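A.B. asks: I'll drop the sequence and a predicted model, then ask my questions.
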Amino acid sequence: MPHDPFNDPAGRYRVLVNDLGEHSLWPSFAAVPAGWSTELDDADRATCLAHLNRQQTTPTDPTDPSRRVEQRNV
């Protein structure tokens, strides 16, 4: 069976996030894909999974007008 770097318990990982607030577990050795940024860098798999579990929320669209903060003239 080939080695799967996404499921290596001894591997080093990072947690990525995109503009929609979606998170991903990513091997530390791999380049961060376009449109994603690093939220947690170079940690063991268990630490990254715990971080992901804390970040889980109901998916929402950040461009949804109902989520915008109303600006007020002061």
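C.D. replies: It's in. Numbering: from 1, shown residues only.
A.B. asks: from here on, contacts and neighbour counts on C-alpha atoms
C.D. replies: Noted.
A.B. asks: the helix or strand harbouring residue 54 packs against which elements?
C.D. replies: In this structure, residue 54 sits in helix 45-55 according to DSSP states H and E. In this structure, helix 45-55 packs against strand 12-18, strand 23-27, with contacts taken as 3 or more C-alpha pairs under 8 Å, 6 or more residues apart in numbering; DSSP states H and E.
A.B. asks: adding another structure so you can compare the two:
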Amino acid sequence: MADELIDGPVYRVVLNDEDQHSIWWADRDLPAGWRDEGSRGSREQCLAHIDQVWTDMRPLSLRRRMEQRASA
């Protein structure tokens, strides 16, 4: 996803501490608790990327608890 090929606002994919994904405007500071995932593009491109990579919607803390229970 290249910024120069985008007609309109450029977004970036962001993650929080629970590995939940969202999009944020590329030209604005990130909100507290979110970090840049590295992908940028149009809104549609970023949402399509999230659809591809965020396959487990469970928060990270829940996944860890479930893994601990499964291994106990």
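C.D. replies: Noted; the coordinates are in hand. Predicted model only: the values in this text are computed from it and were never measured.
A.B. asks: coming back round to it: structure 2: matching residues for the helix holding residue 54 of structure 1?
C.D. replies: Helix 45-55 of structure 1 lines up with residues 43-53 of structure 2 when matched by TM-score structural alignment.
A.B. asks: buried set for the matching stretch?
C.D. replies: For stretch 43-53 of structure 2, a neighbour-count test (16 or more other C-alpha atoms under 10 Å) marks 43, 45-47, 49-50 as buried.
A.B. asks: repeat that for stretch 18-31 of structure 2.
C.D. replies: 19-26.
A.B. asks: and the spatially most central residue of structure 1, what is it in contact with?
C.D. replies: Central residue of structure 1 (C-alpha atoms, centre = their mean): residue 23, 2.5 Å from the mean position. Residues in contact with residue 23 of structure 1 (C-alpha atoms under 8 Å, 6 or more residues apart in numbering) are 15-17, 52, 55.
A.B. asks: tell me which residue of structure 2 lines up with it.
C.D. replies: Aligned partner of residue 23 of structure 1 by TM-score structural alignment: residue 21.
A.B. asks: state which strand of structure 2 is the longest.
C.D. replies: strand 34-41 (DSSP state E).
A.B. asks: no further queries at this time; thank you.
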